[in-house]
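> Fold the following.
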Amino acid sequence: MTDIFVNLPTADLERSKAFYTALGCELNPLFTDENAACVVWDENIYFMVLTREFFATFTDKEVADPRTTAQALTALSRPSRDEVDAVLAAGIAAGGVEPRPAQDYGFMYSRDLEDPDGNVLEFLYMDPQAATQGPEAYLAEQAQQ
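Just a heads-up that it's a prediction; the model follows:
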C-alpha cells in the first residue's frame, strides 16, 4: 500500500487548518505543531500544510508563491457531481476561491478550488464506465442513445 503526502506551503497555518477541516478533513495531532499540520484526507492521502519557512527547509529551490505560480494541481475524485459541488461550497464558505468555471466533459465533471494561500485542489467526478473503459467508450455509448 502507498500513502500519498502532498506538502503545501502556507502563510497562515491556523487559517489553513480551519480551511481544510471545513472541507471535512481531520488533523493528525501526532504530526501537527507550530510549523505544520497533518491534514488527513482519507486513510492513504494526507496534506502536510507547512509554514513557508518550514516548507523551505525541505528544498534548496525557491518556494513558489501559490497565489501567482502554479507548481502542482492536486486532483481528488468524488463519488458524484453533487459531492464535487458540496466540497466546493464548503471550501468557498471557508475562504477558498473557485478560480474558473466548472468543466463538464460529459464523462467527467471538474471544479477547481484554491485554498486561502492559492494552492489549487481539483475535485472531479468521472463516470464509472469512462473510468474503466476510457472516455471514448462512454462517448460512443452516449451517441447511440
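> C-alpha from now on. contacts and neighbour counts both.
Fine.
> Which stretches in the chain count as strands?
Assigned by DSSP state E, the strands in the chain fall at 4-10, 26-28, 36-42, 45-51, 73-77, 103-104, 108-114, 120-126.
> before we go on, could you also do this sequence so I can check it against the first one:
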Amino acid sequence: MSKMIFVNLPVSDLARSTAFYQAIGAENNPQFSDDTASCMVFSESIYVMLLTHDKYRQFTSKTIADAKATSEVIICLSSDSREAVDNMVAKAQGAGGAADPGPKQDHGFMYGRSFEDPDGHHWEVMWMDVAAATAAPSA
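Model prediction:
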C-alpha cells in the first residue's frame, strides 16, 4: 500500500472552509465528516481534515496558531501544468482565499504560486517538468 497523507487543519467556520476546499477541487468524503470535521479528498493519497477548534483540541494541548498572523506550515500540492497552477490559485481567490501570499516562482522547468485559505493556511501549487529538471545543470 502506498503512503497517504492526512493534513489536519483547525478552521474557524467549518461550512465556509468545506465550501472553499470544494471550490478548489477537493471532494468531501461524508463517511469521515460530521458537524465537527470535514474530510476533503484531493487524490487517493492526499486528504485534508478540516477540524473545528474544539475537535482539533482533542488531538493537542498546544495553542492553536492564528495562521493569519503566524506561519505554522506551508503545504504544497503538485499540479499537471502551469495553467492548472494558475487555475487553482484563481479558484482559491474566487472562493474567499488570498492569492500569492508568497512570491511567484518561475524557473522555466518549475512554476509555482501560492494561496491562503480563509483561515490563513498557506498552500503552494507547483508544476515541474521532471525531464527538464533532471537535465538542468546544478548550481
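> follow-up on the earlier one: can you list the strands of the first structure in TSV and add mean neighbour count?
Output for the strands of the first structure, formatted as TSV (neighbours: other C-alpha atoms under 10 Å):
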stretch	mean neighbour count
strand 4-10	18
strand 26-28	16
strand 36-42	21
strand 45-51	21
strand 73-77	13
strand 103-104	12
strand 108-114	20
strand 120-126	21
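> between these, which one is nearest to Ala90 of the first structure?
strand 108-114 (10.2 Å; C-alpha to C-alpha).
> tell me, the closest one lands on which residues of the second structure?
Aligned using TM-score structural alignment, strand 108-114 of the first structure spans residues 110-116 in the second structure.
> Skipping its backbone neighbours, what lies nearest the residue nearest the centre of the second structure in space?
Central residue of the second structure (C-alpha atoms, centre = their mean): Trp123, 4.5 Å from the mean position. The spatial neighbour of Trp123 of the second structure that comes closest, neighbours along the chain excluded (C-alpha to C-alpha, 6 or more residues apart in numbering), is Ile75 at 4.8 Å.
> Provide a list of residues in contact with the one you found.
122-124 (C-alpha atoms under 8 Å, 6 or more residues apart in numbering).
> circling back: what would the strands of the first structure look like in a markdown table with distance to Ala64 of the first structure?
Output for the strands of the first structure, formatted as a markdown table (distance: least, C-alpha to C-alpha, whole Å):
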| stretch | distance to Ala64 of the first structure |
| --- | --- |
| strand 4-10 | 9 |
| strand 26-28 | 25 |
| strand 36-42 | 18 |
| strand 45-51 | 13 |
| strand 73-77 | 13 |
| strand 103-104 | 26 |
| strand 108-114 | 15 |
| strand 120-126 | 13 |
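> out of these, nearest to Thr132 of the first structure?
strand 120-126 (9.8 Å).
> Check the mean deviation of the closest one from the second structure.
Here the mean offset of strand 120-126 of the first structure against the second structure after fitting is 0.6 Å, by mean C-alpha distance after the TM-score superposition for the first structure.
> same for that strand, what does it pack against?
Packed against strand 120-126 of the first structure by the contact rule (3 or more C-alpha pairs under 8 Å, 6 or more residues apart in numbering; DSSP states H and E) you find strand 73-77, helix 81-93, strand 108-114.
> Same list (these) but as JSON lines, adding distance to Ile45 of the first structure.
As requested, those are exported to JSON lines (distance: least, C-alpha to C-alpha, whole Å):
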{"stretch": "strand 73-77", "distance to Ile45 of the first structure": "10"}
{"stretch": "helix 81-93", "distance to Ile45 of the first structure": "16"}
{"stretch": "strand 108-114", "distance to Ile45 of the first structure": "18"}
